[in-house]
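S.K.: structure for this input, please:
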Amino acid sequence: MGKIILENIKLFGYHGCIPEESSIGSYYRVNIEVELDFYQASISDDLSKTIDYVHLYRIVKEEMAINSKLLEHLAHRIIQRINKIDLVQSTRIKICKENHPLKNNVDKICVILNG
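M.R.: Below is the predicted model of the structure:
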């Protein structure tokens, strides 16, 4: 078993329950960990035996472009898409909103979901 990890993907999106969040938008940081067996890729040096991290990034970017009220919902959608990839055993995602209503008191708001 192994993991492919994409850390600190920075994307802009329009997620939130407050009207300003869905009209002004915010920057988000996304981390994903995908667990899979990439033993065959490690000995063959063959991309088809693993998961292309560019494909993982594209999934995150496409889902971030679809507005959600809740980060939990957004995280669930991303995990559902990633888990449809044949080699995936499990996925963990962390999404952090950088510009949020509690800005003066809280650095960032994050959700973590395992699937």
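
S.K.: okay, CA-based contacts and neighbour counts for the rest of this
M.R.: Fine.

S.K.: ok, the closest residue to residue 56 other than its chain neighbours - how many residues close by?
M.R.: Distances taken as C-alpha to C-alpha, 6 or more residues apart in numbering put residue 82 closest to residue 56, at 7.1 Å, once the chain neighbours are dropped. For residue 82, the neighbour count with other C-alpha atoms under 10 Å is 22.

S.K.: thought residue 91 was touching residue 82, still the case?
M.R.: Yes - if you go by C-alpha atoms under 8 Å, residue 82 and residue 91 touch, sitting 7.4 Å apart.

S.K.: list the contacts for residue 51?
M.R.: residue 87 (C-alpha atoms under 8 Å, 6 or more residues apart in numbering).

S.K.: part of a helix, is it?
M.R.: No - secondary structure assignment (DSSP: H, G, I helix; E, B strand; the rest coil) places residue 51 in coil, not in a helix.

S.K.: one more, please, to line up against the first structure:
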Amino acid sequence: MDYIHLNEMEFYGYHGVFAEETKLGQRFRLTLSLAVDLKQAGETDELKQTVHYGEVYGLCKDVVEGEPKKLLEAVAEQLASRVMEDFPLIKGVRVLLVKPDPPIPGYYKSVAVELTRGIFV
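M.R.: This next block holds a predicted model:
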């Protein structure tokens, strides 16, 4: 299997359980790995044989900056579902959604949710 990676995209959204998260919002960092057969694209140099990652970025922006969810898990699931539905060449997707500044006490770099859907070898 071949892969396209969109690494550490950053968005501002209003997801979270706490009132201040849905009112003030916060940064989210997103990495997507897309399982795609890239052989034809490599041989033909044709965009139609691959996934336009600019369009994938736009979908991610719409989801993460869109309708607020309580849980990172819900945002990640929506991302995975939409990517698989909207881009038929994608056989699998791995979503790593990071909340760098969650409003919880303690010392840590971030919290994150990672999920994999479809065929991802």
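
S.K.: now the TM-score, please.
M.R.: Between these two chains, after superposing, the TM-score reads 0.96 (TM-score structural alignment, normalised by the length of the first structure); 115 aligned residues with a C-alpha RMSD of 1.0 Å.

S.K.: quick one: the residue opposite residue 99 of the second structure in the first structure once aligned from residue 13 of the first structure, how far?
M.R.: Aligned counterpart of residue 99 of the second structure in the first structure: residue 97 (TM-score structural alignment). Distance, residue 97 of the first structure to residue 13 of the first structure, by C-alpha to C-alpha, to the nearest Å: 9 Å.

S.K.: mutual contacts of those two, please.
M.R.: What both residue 97 of the first structure and residue 13 touch, as defined by C-alpha under 8 Å, 6+ apart, is the set 26, 27, 28.

S.K.: need the residues you listed in CSV (columns: secondary structure).
M.R.: Output for those, formatted as CSV (three-state DSSP):
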residue, secondary structure
26, strand
27, strand
28, strand
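
S.K.: between those residues, which is closest to residue 36 of the first structure?
M.R.: residue 28 (25.8 Å; C-alpha to C-alpha).

S.K.: for the closest residue to the closest one other than its chain neighbours, give me its contacts.
M.R.: Closest residue to residue 28 of the first structure in three dimensions, ignoring its sequence neighbours and counting by C-alpha to C-alpha, 6+ apart: residue 97, at 4.7 Å. Residue 97 of the first structure makes contact with 26, 27, 28, 29, 108, 109, 110, according to C-alpha under 8 Å, 6+ apart.

S.K.: weed out the non-buried ones from those residues.
M.R.: Buried members of the contacts of residue 97 of the first structure, counted by 16 or more other C-alpha atoms under 10 Å: 26, 27, 28, 29, 108, 109.

S.K.: please tell me how far residue 36 of the second structure sits from residue 65 of the second structure.
M.R.: 26 Å.

S.K.: ok, the two, which is more surrounded?
M.R.: Ranked by neighbour count (other C-alpha under 10 Å), residue 36 of the second structure and residue 65 place residue 36 first, with 21 against 17.

S.K.: is it true that the more buried one touches residue 87?
M.R.: No - when contacts are counted by C-alpha under 8 Å, residue 36 of the second structure is not listed as touching residue 87 (10.1 Å).

S.K.: picking up where we left off before, state the distance from the residue nearest to residue 28 of the first structure to residue 83 of the first structure.
M.R.: Between residue 97 of the first structure and residue 83 of the first structure the distance, using C-alpha to C-alpha, works out to 23 Å.

S.K.: what do you get for residue 76 of the first structure?
M.R.: Going from residue 76 of the first structure to residue 83 of the first structure by C-alpha to C-alpha gives 10 Å.

S.K.: do the same with residue 57 of the first structure
M.R.: Distance from residue 57 of the first structure to residue 83 of the first structure, counting by C-alpha to C-alpha: 14 Å.
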